[in-house]
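# Below: sequence and its predicted model.
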Amino acid sequence: MNELSQEDFASLLAFRTGLRRYLRWSETRVREAGLTPAQHQLLLAIKGHGPRVAPTVGELAGYLLLRHHSTVELIDRAERAGLVRRGRDAEDNRVIRVSLTPAADRVLSELTRLHLAELQSLAPILERLSAELRHLENPHPG
């Protein structure tokens, strides 16, 4: 690997600053919508899991990088808030699956539209950083 340049440090700083701004922006939008950031992540994990079958608690814990019991507590709070519901798996009655309520689905859809639009502003920084990382890996192409 080549010697790091001042540009390398500046690019990483720009990326991390942009990412932190995005996360702060996201937390503000989520709170304005009446959710906590953790609830938003939970709803996104449920919806992002896919349409075929709702995720299990264990799958959600994996997406959220939480321990099983912490995920259960988060689901409990979200259920009390009317955001999610639990149900038994159709094929294995021992398995609990978690799905969104219609109200949570509407809130998440609106938040996702806002988030995807905001991510467009980070695209130039990500593209520049990616190009610079490729250059670091292969400084003399050909």
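Yep, it's here. Residues are numbered from 1 along each chain as shown.
# From now on I want contacts and neighbour counts done on CA atoms only, so please keep to that.
Will do.
# Strands along this protein, start to end?
Assigned by DSSP state E, the chain shows strands spanning 84-88, 96-100.
# who wins for proximity to Ala14 among those?
Closest to Ala14 of the strands of the chain is strand 96-100 (C-alpha to C-alpha; 35.8 Å).
# Buried residues of the top helix by length along the chain, list them for me.
Selection of the longest helix in the chain by residue count, based on DSSP state H, yields helix 102-137. Burial within helix 102-137, assessed by neighbour count using 16 or more other C-alpha atoms under 10 Å, is assigned to Ala104, Asp105, Val107, Leu108, Leu111, His115, Leu122, Ile125, Leu126, Leu129, Glu132, Leu136.
# what do you get for stretch 25-39?
Buried-residue list, stretch 25-39, by 16+ other C-alpha under 10 Å: Ser26, Glu27, Arg29, Val30, Leu35, Thr36, Pro37, Gln39.
# Please render those residues as a markdown table that adds distance to Leu100 to the earlier fields.
Listed next are those as a markdown table, based on distance: C-alpha to C-alpha, whole Å:
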| residue | distance to Leu100 |
| --- | --- |
| Ser26 | 20 |
| Glu27 | 20 |
| Arg29 | 19 |
| Val30 | 16 |
| Leu35 | 14 |
| Thr36 | 16 |
| Pro37 | 16 |
| Gln39 | 11 |
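# Which ones among those map onto helices?
Using DSSP H, the buried residues of stretch 25-39 in helices are Ser26, Glu27, Arg29, Val30, Pro37, Gln39.
# which residues does the first one contact?
Same thing as Ser26. Contacts for Ser26 (C-alpha atoms under 8 Å, 6 or more residues apart in numbering) come out as His115.
# Got another one to weigh against that:
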Amino acid sequence: MSTSDESDAKVSPRHVSDGDYAKLLAIRTALRGFEQWSADRATEQGITARQHQLLLAIRGHAGDTAPTVQDVANYLFIQHHSAVELIDRAVRSGLVRRTTDQQDHRVVRLVVSPQGQDILEGLSGSHLLELAQLASLFEVLHDVSDAPARDER
């Protein structure tokens, strides 16, 4: 995700039409709806939405080695100490295991436990289907040409 920076200030302003506002609302509503839907599915599996995100961050990590606490913190957009607390709870729940890095024994790496993997697999299939529907909404919103503004203020 990007945040505002100097490059954003260089973009020339344009008129935001009623259609633009409607698109933005539709997208934000769909994203928030997905987040709520996802949280409900996690709860049904006996975990929190944050634990689901943690499992996905660990399992989805690309690379030759398992992710570190800092990797997970970056994926979840949280501070290191918050990631540690989340991981501690996940370890106590049997969802995640800590391992020592083979090359640098000071580094702790994270792996999803078999129990966590079962839960994550159960959630991931339905999430992929739901995301496919959400993606189609983005395509429709992107492909629709702007109708003339209803109100030219």
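Here it is on my side, so go on. What you are looking at is a predicted structure, and each value in this text was computed from that prediction instead of being measured.
# circling back to that earlier point, could you dump the buried residues of helix 102-137 of the first structure to JSON lines with distance to Lys47 of the first structure?
Below are those laid out as JSON lines (distance: C-alpha to C-alpha, whole Å):
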{"residue": "Ala104", "distance to Lys47 of the first structure": "10"}
{"residue": "Asp105", "distance to Lys47 of the first structure": "8"}
{"residue": "Val107", "distance to Lys47 of the first structure": "12"}
{"residue": "Leu108", "distance to Lys47 of the first structure": "9"}
{"residue": "Leu111", "distance to Lys47 of the first structure": "12"}
{"residue": "His115", "distance to Lys47 of the first structure": "15"}
{"residue": "Leu122", "distance to Lys47 of the first structure": "23"}
{"residue": "Ile125", "distance to Lys47 of the first structure": "28"}
{"residue": "Leu126", "distance to Lys47 of the first structure": "25"}
{"residue": "Leu129", "distance to Lys47 of the first structure": "30"}
{"residue": "Glu132", "distance to Lys47 of the first structure": "34"}
{"residue": "Leu136", "distance to Lys47 of the first structure": "37"}
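# What residues in the first structure pair up with stretch 107-123 of the second structure?
Alignment of stretch 107-123 of the second structure against the first structure: residues 95-111, by TM-score structural alignment.
# ok, Thr43 of the second structure touching Ala49?
Yes. Shown here, Thr43 of the second structure and Ala49 form a contact pair, counting by C-alpha atoms under 8 Å, at 7.0 Å.
# so which of the strands of the first structure comes closest to Lys47 of the first structure?
Of all these, it is strand 96-100 that lies closest to Lys47 of the first structure, at 7.5 Å by C-alpha to C-alpha.
# The closest one vs the second structure, average distance?
For strand 96-100 of the first structure, the mean deviation from the second structure after alignment is 0.5 Å (mean C-alpha distance after the TM-score superposition for the first structure).
# now that strand, how far from the centre of its chain.
18 Å (C-alpha atoms, centre = their mean, to the nearest Å).
# Also stretch 14-32 of the second structure?
21 Å.
# Which residues belonging to it are considered buried?
Neighbour-count burial for stretch 14-32 of the second structure [16+ other C-alpha under 10 Å]: Ser17, Asp18, Gly19, Lys23, Ile27.
# quick check, nearest of the buried residues of stretch 25-39 of the first structure to Val84 of the first structure?
Nearest to Val84 of the first structure among the buried residues of stretch 25-39 of the first structure, counting by C-alpha to C-alpha, is Gln39 at 9.8 Å.
# Map that closest one onto the second structure.
Checking TM-score structural alignment: Gln39 of the first structure goes with Gln51.
# To what extent is the spatially closest residue to that match that is not a sequence neighbour buried, counted in neighbours?
Nearest in space to Gln51 of the second structure, with sequence neighbours left out and distances taken as C-alpha to C-alpha, 6 or more residues apart in numbering, is Ala90 at 6.8 Å. Look at Ala90 of the second structure: counted by other C-alpha atoms under 10 Å, it has 23 neighbours.
# which one in the first structure is aligned with Ala90 of the second structure?
Residue pairing (TM-score structural alignment): Ala90 of the second structure is matched to Ala78 of the first structure.
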